[in-house]
Structure formats: C-alpha cells, structure tokens
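**Student:** Give me the fold of what follows.
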Amino acid sequence: MGCFECCIKCLGGVPYASLLATILCFSGVALFCGCGHVALTKVESIVEMYFSNTLNDHALLTDVIQMMQYVIYGVASFFFLYGIILLAEGFYTTSAVKEIHGEFKTTVCGRCISGMV
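**Tutor:** All right, here's what the predicted structure looks like:
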C-alpha cells in the first residue's frame, strides 16, 4: 500500500462530526470565560463607581466577584476536559476504527470511555 492510500485510510478513520463538535465546544468555553470575566470586572467597576458607600462593602463585593471568576474558570476547565473525553469517545467508537481492527466490535478503550460517559 502506498503513502497516498495509507493517508486516505487514516483520514477515513477521523470522526469529523465529533471533531467539529469539540471545536464548537472549545469555542463556547472560551467565549464563556472571556465574557464572564469581562462582565464581572465591569460589574465591579460600576458598583465601585455608583453604589459603594463604604470601603468595607466594596472589599466584600470584590471578594465575591473574585470567587465568581474562579467558579467560571472551574466550570470552563470541566467542560474543556469533558470535550476531550467526548472527542476520544468519538475516535474510539467510530465505525472506521472497527474497520481498521478488522472486526465489527468496539475496542476495549472505546467501551470504557462509552461506559464512563
């Protein structure tokens, strides 16, 4: 088998729908992080400018906003890892992988990932 046929066979094993879904998931996570961070920063500056009367109130609000930013980063990292797991499931359970292994059954890794998801 030549190089061209080998490349075509490898490209046939790529689950393009899962790859596109993963790219969209990562784009959404990045947008969520960026917009959440900017929104919370703007809320802090607006409250500081117009509604904060005492320094004590502002310090408590700053702590709450920083905790919310960390929550946003935690949720984003969870979805990032979940997207990678779903992409791996797409690779291991696709019918192209079944064709490569020569039998019409999933791999052990594919079964484990599907069971976990």
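**Student:** Going by C-alpha atoms from here, please, whenever you check contacts or count neighbours.
**Tutor:** Will do.
**Student:** all strands for the chain, in order.
**Tutor:** Using DSSP state E, the chain contains no strands.
**Student:** So what's the gap between stretch 64-84 and the chain middle?
**Tutor:** Remark: stretch 64-84 is offset 10 Å from the chain centroid, using C-alpha atoms, centre = their mean, to the nearest Å.
**Student:** Buried residues in that stretch, which are they?
**Tutor:** Under the neighbour-count criterion of 16 or more other C-alpha atoms under 10 Å, stretch 64-84 has 65, 69, 72, 73, 76, 79, 80, 83 buried.
**Student:** Could I get those in a markdown table, plus columns for distance to residue 101?
**Tutor:** A markdown table is the format used below for the buried residues of stretch 64-84 (distance: C-alpha to C-alpha, whole Å):
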| residue | distance to residue 101 |
| --- | --- |
| 65 | 52 |
| 69 | 46 |
| 72 | 41 |
| 73 | 40 |
| 76 | 35 |
| 79 | 31 |
| 80 | 29 |
| 83 | 25 |
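**Student:** and this one, so I can compare the two:
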Amino acid sequence: MSDPRPTAERQVRIRRGPKVIRFVAVGAGLGAIAAFIDVQVTPKDANYSTAQALGFIALVLVPIGAALGAALAVLLDRISIRRSRIVTAERIRARATPHAAEAKPQTGPAGPAQDGGVDRIP
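**Tutor:** Next up is the predicted model:
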C-alpha cells in the first residue's frame, strides 16, 4: 500500500558554512589579548598609565583582530561552497486531522512550522 501523504522532491545544496560572528568575536578577543601582552612587555611611559596605554593599544588591535577573523570566515565560507554537495530532498506534507484546530502548534528550534511540512533527505 502506498503512502497517502503528498510528497515533493527537489535538489538542495548541503554545505557547512562557518559562523561569522564567532570568528569576529575570537579575532577581537585575540586582539585584546595581544594588546594586553603588548602593554605588559613594552616599557612604561611616564605620560600614560597602564590602563590608558592598554585602552589605546586595544583601540587599534581589537578591530584589526576582528577584521582578520572576518576575513578568515569569508575564506572558509568560499571553501565550503566548493565542497558543497547537491542531494535530493523529499518534502512530506502532513494532512490536517479533524482535531487539528484544537491542537497547539508545535514549535521547533527555529520556531513554528510555516506550512506544516517536514523535510527529510532519503
């Protein structure tokens, strides 16, 4: 007996892309650490306190680190595009039941389903 639910197949591209905000945050953090190390290893200036010197150096190194992290994320994203695969995905649409109006809508990690469909890769 065949499955009575309507299905639709289509080609989809699967790839693993980097989370850009994480790369930017790590780059900014490494810039802050580099600023701290720079202030600790360079000789002290009588005109500026350690905190002021750290702030000045961090104003330069944190954005540079964030930009380098973003550039690395873009590079890895380009690499992930080349390594992507095209597969056939099947969409199964569930039929409404008589008691569907009384049931609460199910929510997943991305929020409520828009069309009630379920994606699966055979």
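**Student:** Mind checking the TM-score on these two?
**Tutor:** The pair, once superposed, lands on a TM-score of 0.41 when counted by TM-score structural alignment, normalised by the length of structure 1; 84 aligned residues with a C-alpha RMSD of 4.6 Å.
**Student:** Of the buried residues of stretch 64-84 of structure 1, which belong to helices?
**Tutor:** Filtering these for membership in helices, criterion DSSP state H, returns 65, 69, 72, 73, 76, 79, 80, 83.
**Student:** who touches stretch 11-29 of structure 2?
**Tutor:** Stretch 11-29 of structure 2 is contacted by residues 61-70, 72-74, 76-77, 80-81, 83-89 when judged by C-alpha atoms under 8 Å, 6 or more residues apart in numbering.
**Student:** Of these, which belong to helices?
**Tutor:** Within those, residues falling in helices by DSSP H are 61-70, 72-74, 76-77, 80-81.
**Student:** what about the strands in structure 2?
**Tutor:** Using DSSP E, strands in structure 2 cover 7-14, 85-93, 107-108, 111-112, 117-120.
**Student:** which residues in structure 1 form helices?
**Tutor:** For structure 1, applying DSSP H gives helices covering 3-12, 16-46, 55-93, 95-101, 108-116.
**Student:** For the shortest one, list every residue counted as buried.
**Tutor:** Right, the one you point to is helix 95-101 of structure 1. The neighbour-count check on helix 95-101 of structure 1 (16+ other C-alpha under 10 Å) flags 95, 96, 97, 98 as buried.
**Student:** Any chance of TSV for the residues you listed, columns distance to residue 59 of structure 1?
**Tutor:** Output for the buried residues of helix 95-101 of structure 1, formatted as TSV (distance: C-alpha to C-alpha, whole Å):
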residue	distance to residue 59 of structure 1
95	56
96	57
97	56
98	58
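**Student:** what's the neighbour count on the residue lying closest to residue 44 of structure 1 once chain neighbours are set aside?
**Tutor:** Using C-alpha to C-alpha, 6 or more residues apart in numbering and skipping the chain neighbours, the partner closest in space to residue 44 of structure 1 is residue 62 (6.8 Å). Burial of residue 62 of structure 1 is recorded as 19 neighbouring residues (other C-alpha atoms under 10 Å).
**Student:** Thanks again, I'm all set now.
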